[in-house]
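what's the 3D shape of this:
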Amino acid sequence: MAEAPSKARRPRADAERNRQRLLDAARSVFARDGAAASLEEIARTAGVGIGTLYRHFPQRDDLIEAVYRQAIGQLGEAADRLSESEAPVDAIREWLLLFIDYMATKRLMAEALNSLDGGASRVYAGSGDIMREALGRLVRRAEAAGNIRPVADPFDLLRAVAGIHYVSPGEDWEPGARAMVDILIAGLRPG
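From the prediction side, this is the model:
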């Protein structure tokens, strides 16, 4: 008698919690210690054993990549959530502020990301598309509501905000980027 095909099982709730705790701890420890961050320290910070870390992330690169992919995925999900809960212009503003948080995480994790086998470009692939689509949905919604002027390329808003990071690469770039968001929003409003 043939075996029934097995269904893909969803991870147990405690396994999902442990994975999330590991990602949170890794983001923090990599930001603090860079590429030299100890996996044992990440497990300890997460409150799990090293075996649990390796069950979820068999290689160091898997963990670094998962932290980055989670951050970029959260940006995409935030656009939908903000679109449902905020007025169109407020949704754009809040999303751009989340983008600044993403940039801060990416900056803090740069050393770890650059330590990936083959470099970080493989991990970054597709990130621009996620951001472009997420912000594009918010901008088109605000345009349709008549709350902002037409925007030829919503990605220009990201370039303006990210540009602050590159022009002022020191520790003090975030206040300037947050101020740029308000300048951009004011400039988008009709009238």
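
only C-alpha atoms from now on, for both contacts and neighbour counts.
Will do.

tell me which element the closest residue to residue 189 other than its chain neighbours is part of?
Spatial nearest neighbour of residue 189, excluding adjacent residues (CA to CA, 6 or more residues apart in numbering): residue 148 at 4.5 Å. According to DSSP states H and E, residue 148 maps onto no helix or strand at all.

I figured residue 148 hits residue 184, correct?
No: in this structure residue 148 lies outside contact range of residue 184 using CA atoms under 8 Å: 10.7 Å.

what is the neighbour count of residue 186?
Residue 186 is flanked by 12 other residues according to other CA atoms under 10 Å.

how about the residue nearest to the spatial centre of the chain, what does it touch?
For the chain, the residue nearest the mean C-alpha position is residue 71 (2.4 Å; CA atoms, centre = their mean). By CA atoms under 8 Å, 6 or more residues apart in numbering, the residues touching residue 71 are 102, 105.

ok, now how distant is it from residue 153?
Here residue 71 is placed at a distance of 23 Å from residue 153 (CA to CA, to the nearest Å).

what does residue 187 give?
15 Å.

same question, residue 39
41 Å.

what does residue 45 give?
42 Å.

compare the two (neighbour count), which wins?
More neighbours surround residue 45 than the other of residue 45 and residue 153, with 17 against 12 (other CA under 10 Å).

which elements pack onto the helix or strand hosting that one?
If you go by DSSP H and E, residue 45 is part of helix 39-46. Here helix 39-46 touches helix 13-33, helix 50-56, going by 3 or more CA pairs under 8 Å, 6 or more residues apart in numbering; DSSP states H and E.

compare with the first, here's sequence two:
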Amino acid sequence: MTRPQPQPRTGRPLRADALRNRLKVLEAAEEVFDARGTTASTEEVARAAGVGIGTVFRHFPTKEALLEAVYVSRLCKLAEEAEALTSAEDPGAAFFTYFTRVVGYAATKNALSAALTEAGVDVPESGQGLKQALATLLSRAQDAGAVRGDVGLPEVMALLVGASQAAERAHGEVRDRALNVVFDGLRAHR
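Okay, here's the model as predicted:
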């Protein structure tokens, strides 16, 4: 799965300099929203990107458009990471690494989703590509004997949602221990 080019919805390709600015704004927005939450201002994003506020609004006419672009970018990154891990040498490690990564992204993803929903924007689904890659990771880990065979994708998705919500409330060592409990339940015990 390749990450879609961050072109505007007009369908017209951007000049190289405009595309660079759009990417800078999008990357800065991810960092700012990660650090300060979705209530951070577009002015903060512009400063972090090293561009003027006009440049931000030229690419993202509203803050909601910027939030949506960050959300979609985050989902694309997660799908890419899952797909890259599907060919890992150690399928069990790949599955648990990805599970941990998704949980790590959860707080920002959930905050973005809530902000978009509150603004009346339809939140894009996680996507079939993400679920397909996760299913492949699960299947490979099960075939390698690292994950119990009686666990399906619906259970893994439910555990991911629960662990992600728990991670928003528990940080650091507590979050890590909680994940280990989940992983102990998923591991195949010989």
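
coming back round to it: what range does the helix holding residue 45 of structure 1 cover in structure 2?
Counting by TM-score structural alignment, helix 39-46 of structure 1 pairs with residues 42-49 of structure 2.

and the matching stretch, what's buried?
By neighbour count with 16 or more other CA atoms under 10 Å, stretch 42-49 of structure 2 contains the buried residues 42, 44, 45, 46, 48, 49.

can you check stretch 59-76 of structure 1 too?
For stretch 59-76 of structure 1, using 16+ other CA under 10 Å, the buried residues are 60, 63, 64, 65, 66, 67, 68, 71, 72, 75, 76.

please apply the same query to stretch 93-106 of structure 1.
Buried residues in stretch 93-106 of structure 1 (16+ other CA under 10 Å): 93-100, 102-106.

which one of the residues you listed is nearest residue 133 of structure 1?
Of all the buried residues of stretch 93-106 of structure 1, residue 133 of structure 1 sits closest to residue 95, with 12.3 Å by CA to CA.

which ones are touching that closest one?
75, 78, 79, 82, 135.

where does it land in three-state SS?
helix (DSSP: H, G, I helix; E, B strand; the rest coil).

that one matches what in structure 2?
Match for residue 95 of structure 1 (TM-score structural alignment): residue 98.

likewise residue 56 of structure 1?
Match for residue 56 of structure 1 (TM-score structural alignment): residue 59.

just give the nearest non-adjacent residue to its match, would you?
Closest to residue 59 of structure 2 by CA to CA, 6+ apart is residue 22, at 6.3 Å.

ok, the one you found to residue 11 of structure 2 distance?
15 Å.

so between these two, which is more surrounded?
Between residue 22 of structure 2 and residue 11, counted using other CA under 10 Å, the more crowded position is residue 22 (23 against 7).

that one pairs with which position in structure 1?
Per TM-score structural alignment, residue 22 of structure 2 is aligned with residue 19.

pull out the buried positions in stretch 24-34 of structure 1.
Under 16+ other CA under 10 Å, the buried positions of stretch 24-34 of structure 1 are 25, 26, 27, 28, 29, 30, 31, 34.

of the helices and strands packed on helix 39-46 of structure 1, which is nearest residue 160 of structure 1?
Using CA to CA, the helices and strands packed on helix 39-46 of structure 1 put helix 13-33 closest to residue 160 of structure 1, at 24.5 Å.

and that closest one, what does it pack onto?
Taking 3+ CA pairs under 8 Å, 6+ apart as contact, the helices and strands that helix 13-33 of structure 1 lies on are helix 39-46, helix 50-56, helix 60-85, helix 88-108.

quick one: that helix to structure 2 mean distance?
On superposition with structure 2, the mean distance recorded for helix 13-33 of structure 1 (mean CA distance after the TM-score superposition for structure 1) is 2.9 Å.
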